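Engineer: from the sequence below, what's the structure:
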Amino acid sequence: MKTKKMKQLRLFLLLIGAVSLLAVGCDSDTPLDEENPPAIVGGSSNDVTRSVTSGKKPKKGEDERSSDNFKTSNMASGTHFLWNCPDTVNFDVKRDYRWPENNGVDTYFARNLGNGSITKKKGTDYFYIANPKGAGGDFEVVYTVFTAEEGYEYASSRHKPHAGQDHRSSFNFVLTGDYTHYEIECPEGITFNIHRDKTAAVDEVMLTNVKNGMIIANPKDLNLYIADPHGATYPFVVTFKPAKSPAMDWMAHVDGKKYLYELSIPGTHDSGTGTSKVGPGGSKCQNFSFTTQLNDGIRFIDVRMDDNLQVCHGPDYAGLYFTKVLEMCNSFLDKHPKETILMSIKGENGGTLTKSLEAYFAKDSVNPVSKFYREEGIPTLDKVRGKIVMLRRFEKPKTGKWGINLNDDWPQDSSGEFFNGSNNIYVEDKFFEFWNDNHNSGVKLEEVKKAIKRAYSSYIHRNHMFLTFNSMAIGFWGVSHTPWKYAWGGDGIDPVMNPALSDVLDGYLKKRTGPVRFGTVILDFYNKHGYDDNEFLVYKIINANFKEDLIPIP
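Structural biologist: Purely as a prediction, here's the structure:
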């Protein structure tokens, strides 16, 4: 269902609620009989809409309850409830556990609902309205079942912070979908912040000045809440609609006659370490899965494996096999056939890969290797759209073609250029070996600057493929200096690699009069945590391929 249809559905549901409010009468505020269960307000089977009458304050003898129990069971199928009531009113919904078992404590189903609030659907005979505010007398609450668009999430917020709270205006919600971005839908004129609820710690400000139509990165699986609303008179609902990443199809806009070495391509170092299996420390270099990286615009991935074809970084394993990596890449290319993926393959943790990969590719009929481009020369983009270009960092098997050779003359922990028999390659990979006592980000940054400058301006290097790693390794003499801290700061590291690179790229982008070349630029933690990326390195590298920005940068 498209956005326009979704808006029409919500308007239709609101109209149903409004008509029901006019049609249903009011009951008097009667005391609760402790000897008998409360009356159950019900309806016919498969109802789309039902209603319940609430008093303007809790019933006599009750601290919170302001209505009889009402039923949501046996209603029409759906995923969510839309709640309607007078605009000035807000209320809670609780579950009565005294009946029938008489052995529990009532619990909240939803809190601070107002007109137009949305919650997940739940079937029970024992809900009731509680803690009403803003009612001048008895009022009707109408609840309507509907099926949400796939992936939609909702958060109901008060128009001001909760009592006793400085910022919080909603209860916690979680965005669980496997989407890289969401579009915000809320009433025009309202702005708010989104905070992260951190147990036993100071809550974190995630996003500020959020408003209708804004695209945000997905702060996946975190406890979030709405905070500091402005411009709202009544409670309101925020809808999080899955949105397409602006970087998902960027290669579709690039001239396909260009060779890959003519492009600016964002990449990731040790790309498989974004899984939860790899904990924080020296081995973790990414925060996100291969799928998310590709959706975010990454087009060079660095796959390191042992001889069992398990993805690892040194002794730390990602919980992935090569087949799963290929499935994710193939799935992405099936959906985005004008893109291409450069895949560097390297042995790790004792793996040589030569025999393992030779055997694996021999089983072409049962393994997902059909999208590989394994010629030795660097192709044009058109030639490899929808394909995976193999970059070989392992010893070549005796027979067959095994991609672009990066293995024989790779400058270990250094920078340099070489000719591999078919192509000119320039590699910047000064990462500082573990035992090196001087892991110096200033030295590293100068190597990165030199590589970027050559890719950008050097006539004699115009046919070179540039691979520039902006990453640094943990060291024995500074074990607290992890790849994360080199990338984004901490423990006094100066310069910090990703913000420093951002400044370097800005200098070239601001003076461009057409497409410029940075080559393939390979990053650790390319977008920080996603939601807090304020450098936009991937977007800047992509935009270098165009005279004007393809992706607007806030």
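
Engineer: drop to CA atoms for contacts and neighbour counts, all remaining ones
Structural biologist: Fine.

Engineer: the stretch 101-250 of the chain: strands as residue ranges?
Structural biologist: Ranges of strands in the stretch 101-250 of the chain, per DSSP state E, counting those that start in this stretch, are 107-114, 117-120, 127-133, 139-146, 153-157, 181-185, 191-196, 204-210, 215-217, 224-230, 236-243.

Engineer: want to put them side by side, so please do this one too:
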Amino acid sequence: MPLTLRNLTSMVIKITKTSRFPAPASAKGVPITAGNFTNIPNLANNFTSLIRRSTISTVLPLKEPTAKELAENATAFEAHDASIEIQPYSASDTGVDLGAEGVILRLEFEASGRRFRVDLVDRRELTPLPLGDVGEIRLVAVFHRLRSHLALVSSAALNNWMSKLRDGVALGALSMPGTHNAPTCYTALPSVRCQAVDITAQLENGVRFLDIRAQPDGPGGRELTLVHAQFPIALNGPKRLAAVMQECYDFLARNPSECVVVSLKREGRAGTNDEEFSRLIKAEVVERQRERWFVEPVIPTLGAARGKCILFRRYHIDEALKAEHGGRGYGINAETWTYNTPNDTIFAGNICVQDFSEVLETTNISTKIGYVKEHLERSVAGIAAAGREGRQPPLFVNFLSAANFWRMGTWPDRIAAKINPAITEHLAIDHRVEGGNAGTGIVITDFMGEDGNWTMFRLVVGMNGGLLVQ
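Structural biologist: Alright, predicted model coming up:
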């Protein structure tokens, strides 16, 4: 099947040469011995993840060769000049076959006149090698061998990817990575832990929507403790919302071009109510760093929100807060959407949500994947329509998360292991582009960043490239 190349950048891509190389012999493991059984702290830190994902092997894998190393010293047995142009946010059948198993296809190409090459090996995320000075251009290639497909994505610096976008862009027009139960990276009950890395690592790798659950706690009930449903998020003691917010403030101080949507919801023990929670959020969180918050009851433009946390509230507010901003309220009002919804619209039509969460059996995971894909395409259509009509689009919110505590196969990590690759593939290959718009809305995941895998978030952020040429 001929290779399809999809250009998910704002530049014209031109393939100039194709070559074929023999693949190197596959690396084999080595027996575990006293000599190589080292780095005990690292092994201990990753033991839970190891036993969750695979059976324990009797070998340690060798390091895979890099794309550069794979064919650096090999001799091409076939090479052809080419001239295949792929326009921004479009795809082209290159007419080039991947070739037989055991053969590496190398593509040399130009982007904005700068030269690169990439060797198509079985790893999903590849880094094209610059051939000379390429300026600030950074690219990632996402390869799916079974579908004979390669997507090239602009690899913006994920810590400040908003810096390239103009101030007037509506927040709803952005493609934005998010995390569900964002602070839950600690050792915890299996249905409670939803993330592999901490808040700072998430923000540095492109996340701009944090889903956080808390309850009033501590002396006089003035502290806000992080929870997931009725459970604390860590087995080694309470974790506080104040610490998470400090990570956000520190990140924004380092990256003032960015903003972070902070979704707050009250969960946990009985004995408190939303109105009390709303007063605590204002007094103990927002007012302590007032200059860092955007709390108007509107979805802002990027320029209005840079350097700030945007309050996205999933709780009711008391009467005093309803009177704020000329009686319009306080924060983006996401008080409620229909439970277990595949598609619901709230906030006077300004928020559109997919949050189908009751995956009670493993067979329901495919249903969830279908709803996520439908909402991604709904986002493109809605953002494109808003652009044609000269209005701000709704904020499309798409949860990839789901769980069922009572079945091991539907714990968050098990569901993420199936949903994340499926949606990564969809974004790379099938996600529709309409009139230059590729908007995904907010894509909210579990367990991104595990083992350094940020491919989906690179794709989501890359979909903003169309905004650079509008």
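
Engineer: which one of the strands of the stretch 101-250 of the first structure lies closest to residue 429 of the first structure?
Structural biologist: The closest of the strands of the stretch 101-250 of the first structure to residue 429 of the first structure is strand 215-217. By CA to CA, the value is 29.9 Å.

Engineer: what sits closest to the corresponding residue of the first structure for residue 292 of the second structure if chain neighbours are left out?
Structural biologist: Correspondence of residue 292 of the second structure to the first structure, assessed by TM-score structural alignment: residue 371. Once flanking residues are discounted, residue 371 of the first structure sits nearest to residue 387: 4.9 Å by CA to CA, 6 or more residues apart in numbering.

Engineer: what do we get in the second structure for the one you found?
Structural biologist: In the second structure, residue 387 of the first structure lines up with residue 308, judged by TM-score structural alignment.

Engineer: who touches its match in this structure?
Structural biologist: Taking CA atoms under 8 Å, 6 or more residues apart in numbering as the criterion, residue 308 of the second structure is in contact with 252, 258, 259, 260, 291, 292, 293, 294.

Engineer: what's the matching residue for the first one over in the first structure?
Structural biologist: With TM-score structural alignment as the criterion, the equivalent of residue 252 of the second structure in the first structure is residue 333.

Engineer: state the distance from that match to residue 217 of the first structure.
Structural biologist: Taking CA to CA, to the nearest Å as the measure, residue 333 of the first structure and residue 217 of the first structure are separated by 22 Å.

Engineer: before we move on, the earlier item: wait, isn't the match of residue 292 of the second structure in contact with residue 390?
Structural biologist: No: if you go by CA atoms under 8 Å, residue 371 of the first structure and residue 390 don't touch, sitting 10.1 Å apart.

Engineer: common neighbours of these two, please.
Structural biologist: Residues touching both residue 371 of the first structure and residue 390 by CA under 8 Å, 6+ apart: none at all.

Engineer: secondary structure element for the closest residue in space to residue 322 of the second structure that isn't next to it in sequence?
Structural biologist: Excluding the flanking residues, the one nearest residue 322 of the second structure by CA to CA, 6+ apart is residue 329, at 4.2 Å. Under the criterion DSSP states H and E, no helix or strand holds residue 329 of the second structure.

Engineer: in contact with residue 329 of the second structure, which residues?
Structural biologist: Neighbouring residues of residue 329 of the second structure by CA under 8 Å, 6+ apart: 296, 297, 321, 322, 323.
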